[in-house]
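Colleague: sequence and predicted model, in that order:
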Amino acid sequence: MNTTFSCVGCGKCCSGHHVPLTLDEARMWASDGGQVIVLVEAFLPNGLGLPVAQREHAERRSARVRSGGTDAFVAITFAAYNPGRCHNLDEENLCSIYERRPLVCRIYPMEINPHIPLNIAAKDCPPESWETGPQLIVGGKLVDKELAELIERSRQADREEIAIKDRICAALGIHTTALKGDGFAAYLPDMTAFAAAIDQVRLRPTAQETSEWQFHLSGDDVAREVMACGARVVTEAASDYAFISLRAA
């Protein structure tokens, strides 16, 4: 299937979406007066919480940590928190930071995760966006070389920055994760503290003790599986984060 695409500047993708950020972008977002949301998920060495086909990609973008009596692989996403309109949109729906907009904004509507194919029906872009413009996908393959390079840059940043994100979370007292596929642990840290943590952690040597994490699960059945693997499961109610369940009701 071939796909064409041309952005029509509707601004819909700039509203109601949490945009993943690189570390530099997250620091800039905080400096610009924006809010960053921290989304955390993890899986266990036996693969609990992860489809087999996704393991290599997931492991490369995760930090190996401890949880109780076992290891865990935790993935941490710093994202621009946009429950409504992005604060960088002006009254004409134009991006006021267009020349330095985040990498993911440049990549949209393509996906970063290689296991998620482009689904036009799931995108906010109006029909006319897909009716004209340059070829995006030909024969099921992305043919826009510049876009392909941006996607690889984003994936590379994910892999290279996970260790420092783990240390930033430790500095902020963030140590509860969800199980991948079961949900996300979502934090809205104070931006002054967040920016300071980034700056301070970047000055430290990379070596440190392995961090300790605990799991927040959607139900007792999942909790029993995780505890059977030796991982630590939180029992008290969330106080400094929200649990976003991905479990079907």
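Modeller: In hand now; what should we look at?
Colleague: from here on, just use CA atoms for contacts and neighbour counts.
Modeller: Will do.
Colleague: quick one: secondary structure of Ala79?
Modeller: Classification of Ala79 by DSSP: H, G, I helix; E, B strand; the rest coil places it in strand.
Colleague: so it touches Val36, yeah?
Modeller: Yes: using CA atoms under 8 Å, Ala79 makes contact with Val36 at a distance of 5.5 Å.
Colleague: of the two, who's got more company?
Modeller: When Ala79 and Val36 are compared for neighbours, Val36 comes out ahead with 26 against 21, by other CA atoms under 10 Å.
Colleague: what do Ala79 and Val36 both touch?
Modeller: Common contacts of Ala79 and Val36 (CA atoms under 8 Å, 6 or more residues apart in numbering): Ala26.
Colleague: for the longest helix that the chain contains, packing partners?
Modeller: Longest helix in the chain, counting residues (DSSP state H): helix 145-172. For helix 145-172, the packing partners by 3 or more CA pairs under 8 Å, 6 or more residues apart in numbering; DSSP states H and E come out as strand 63-67, strand 70-80, helix 103-107, helix 191-203.
Colleague: try 10 Å this time
Modeller: Helix 145-172 sits against helix 23-31, strand 36-43, helix 55-60, strand 63-67, strand 70-80, helix 103-107, helix 191-203, with contacts defined as 3 or more CA pairs under 10 Å, 6 or more residues apart in numbering; DSSP states H and E.
Colleague: now it: buried residues?
Modeller: For helix 145-172, the neighbour count (16 or more other CA atoms under 10 Å) marks 147, 150-151, 153-155, 158-159, 161-172 as buried.
Colleague: hang on, the earlier thing: out of the helices and strands packed on helix 145-172, which gets nearest to His216?
Modeller: Nearest to His216 among the helices and strands packed on helix 145-172 is strand 36-43 (9.6 Å), distances taken as CA to CA.
Colleague: quick check: angle from the closest one to strand 70-80?
Modeller: Computed by axes from the mean of the first three to the mean of the last three CA atoms, to 10 degrees, the angle separating strand 36-43 from strand 70-80 equals 150 degrees.
Colleague: what angle sits between strand 36-43 and helix 23-31?
Modeller: Going by the same axes, to 10 degrees, strand 36-43 makes 140 degrees with helix 23-31.
Colleague: so Ala223, which of the three states?
Modeller: Relying on three-state DSSP, one would call Ala223 helix.
Colleague: please compare the first structure with the one that follows:
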Amino acid sequence: MKFSLGLEGKKAVIVGGARGIGRATAELLVGGGAEVAICARDAATVDEAVAALSANGGNASGAAVDVTDKAGYEAWIQSCGEAMGTIDILIIMASGVGGAVDEDSWRANFETTIMGASRGVDAAVPYLAKSDAGSIVLMSSTAAVENFFAPQPYNALKAALITYSSQLAQTVGEQGIRVNCVSPGPTYFDGGNWDMVNQGAPEVFQQVESGFPGGKLGSAEEVANAVVFLASPAASFVTGTNLVVDGGFTKRVQF
């Protein structure tokens, strides 16, 4: 029997899909025959990504959207649902940033990580409920499940996202919508956070890299593989889970 992810003809919305893990996820979905709509804050980055995704006949569109702009963000999600006719897959990659621990950072991380997820879900659920394969994937981090550097808003609110995802799965399951979370470990891609750490603080990068049993950070493509599987009909009986994709970086025993 031939294995298939069942992505052909599916309609996917990726919040934060113009670069890094989001971009790799969009490429896999388009390659599998899905129609994809992406957004990010920078219009030029979105335009470049859409052009690349469409270059070989892929069906992709995009817009510059800030998830902290409630009205604009929700309107974009709704416009995607109307333009594509439905939404089968919602993947939310939008994320706050780590490092800072002041009150402004708490607020910024809350608005992006938590409200970015909640607003997107609320806007998309009416469309996902009409799908025969409705699926939501949210993006957390291994910083949420194990001590990582220091107490900070990024870690705490990524942990809150896992709880939100699990409980959301129980609530929308009766509408035929699955909800899962992916928690990557430190992931390297050109221009990403760990690329900047490597350039600005190579000793920190090397310390983190030495924590991987395989001796290297993960790639955007390796994380995207897991995201797309969970989002796809191939994972039709998987919901309410948090999938850690970290190459063994975290040392806790997972039950």
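Modeller: Great, that's in hand. Keep in mind that this is a model prediction, so the values were computed, not measured.
Colleague: TM between them?
Modeller: For this chain pair, the superposition-based TM-score is 0.27 by TM-score structural alignment, normalised by the length of the first structure; 106 aligned residues with a CA RMSD of 5.5 Å.
Colleague: tilt between the longest helix of the first structure and helix 191-203?
Modeller: Going by the same axes, to 10 degrees, helix 145-172 of the first structure makes 100 degrees with helix 191-203.
Colleague: any idea which helix or strand comes after helix 145-172 of the first structure?
Modeller: Once the chain leaves helix 145-172 of the first structure, the next helix or strand it forms, by DSSP states H and E, is strand 176-179.
Colleague: which parts of that next one are buried?
Modeller: Thr176, Thr177, Ala178, Leu179.
Colleague: surely the second one and Val65 touch.
Modeller: No: counting by CA atoms under 10 Å, Thr177 of the first structure stays clear of Val65, with 11.3 Å between them.
Colleague: tilt between the longest helix of the first structure and strand 63-67?
Modeller: Interaxial angle, helix 145-172 of the first structure versus strand 63-67 (the same axes, to 10 degrees): 30 degrees.
Colleague: what is the nearest of the buried residues of strand 176-179 of the first structure to Leu23 of the first structure?
Modeller: Thr177 (19.6 Å).
Colleague: and Gln200 of the first structure, how far is that from Ala75 of the first structure?
Modeller: In this view, Gln200 of the first structure and Ala75 of the first structure are 21 Å apart by CA to CA, to the nearest Å.
Colleague: and for Pro202 of the second structure, the neighbour number?
Modeller: 14.
Colleague: contacting residues for it?
Modeller: Contact partners of Pro202 of the second structure, counting by CA atoms under 10 Å, 6 or more residues apart in numbering, are Trp194, Asp195, Met196, Val208.
Colleague: checking my notes, Val36 of the second structure in a strand, right?
Modeller: Yes: counting by three-state DSSP, Val36 of the second structure falls inside a strand.
Colleague: wait, it sits on Gly22?
Modeller: No: counting by CA under 10 Å, Val36 of the second structure stays clear of Gly22, with 11.4 Å between them.
Colleague: intersection of neighbour lists for these two?
Modeller: Ile14.
Colleague: between the two, who's got more neighbours?
Modeller: Val36 (29 against 26).
Colleague: can you count the residues close to Gly183 of the first structure?
Modeller: Neighbours around Gly183 of the first structure, by other CA under 10 Å: 22.
Colleague: and if you look at Asp122 of the second structure?
Modeller: When neighbours are defined as other CA under 10 Å, Asp122 of the second structure has 11 of them.
Colleague: right, and it touches Ala75 too?
Modeller: No: applying CA under 10 Å as the test, Asp122 of the second structure and Ala75 come out as separate, 11.4 Å apart.
Colleague: returning to what we had before: which of Gln200 and Ala75 of the first structure has more residues huddled nearby?
Modeller: More crowded of Gln200 of the first structure and Ala75, by other CA under 10 Å: Ala75, with 26 against 13.
Colleague: pretty sure that one contacts Asp166?
Modeller: Yes: in this structure, Ala75 of the first structure is within contact of Asp166 by CA under 10 Å, at 8.6 Å.
Colleague: residue boundaries of the strands in the second structure?
Modeller: 11-15, 35-40, 60-64, 89-92, 135-139, 178-184, 187-188, 218-219, 242-245 (DSSP state E).
Colleague: what about those, which gets the closest to Ala71 of the second structure?
Modeller: Per CA to CA, nearest to Ala71 of the second structure of the strands of the second structure: strand 60-64, 13.6 Å.
Colleague: for that closest one, packing partners?
Modeller: Helices and strands touching strand 60-64 of the second structure, by 3+ CA pairs under 10 Å, 6+ apart, are strand 11-15, helix 20-31, strand 35-40, helix 43-54, helix 70-84.
Colleague: using a markdown table, lay out those together with distance to Ser105 of the second structure.
Modeller: As requested, those are exported to a markdown table (distance: least, CA to CA, whole Å):
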| stretch | distance to Ser105 of the second structure |
| --- | --- |
| strand 11-15 | 21 |
| helix 20-31 | 22 |
| strand 35-40 | 20 |
| helix 43-54 | 24 |
| helix 70-84 | 19 |
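Colleague: what is the neighbour count of Ala30 of the first structure?
Modeller: Residue crowding around Ala30 of the first structure was assessed by other CA under 10 Å; the count is 18.
Colleague: nearest residue to it in space, please, no chain neighbours.
Modeller: Excluding the flanking residues, the one nearest Ala30 of the first structure by CA to CA, 6 or more residues apart in numbering is Met191, at 5.7 Å.
Colleague: thought the one you found was touching Val38?
Modeller: No: between Met191 of the first structure and Val38 there is no contact under CA under 10 Å: 11.4 Å.
Colleague: of those two, which one has the most company?
Modeller: Ranked by neighbour count (other CA under 10 Å), Met191 of the first structure and Val38 place Val38 first, with 23 against 18.
Colleague: wait, that one touches Thr176, no?
Modeller: No: the pair Val38 of the first structure / Thr176 is not scored as a contact, 11.3 Å apart, by CA under 10 Å.
Colleague: what do those two both touch?
Modeller: Both Val38 of the first structure and Thr176 are contacted by Cys169, Phe184, Ala185, Ala186, Tyr187, Tyr241, under the criterion CA under 10 Å, 6+ apart.
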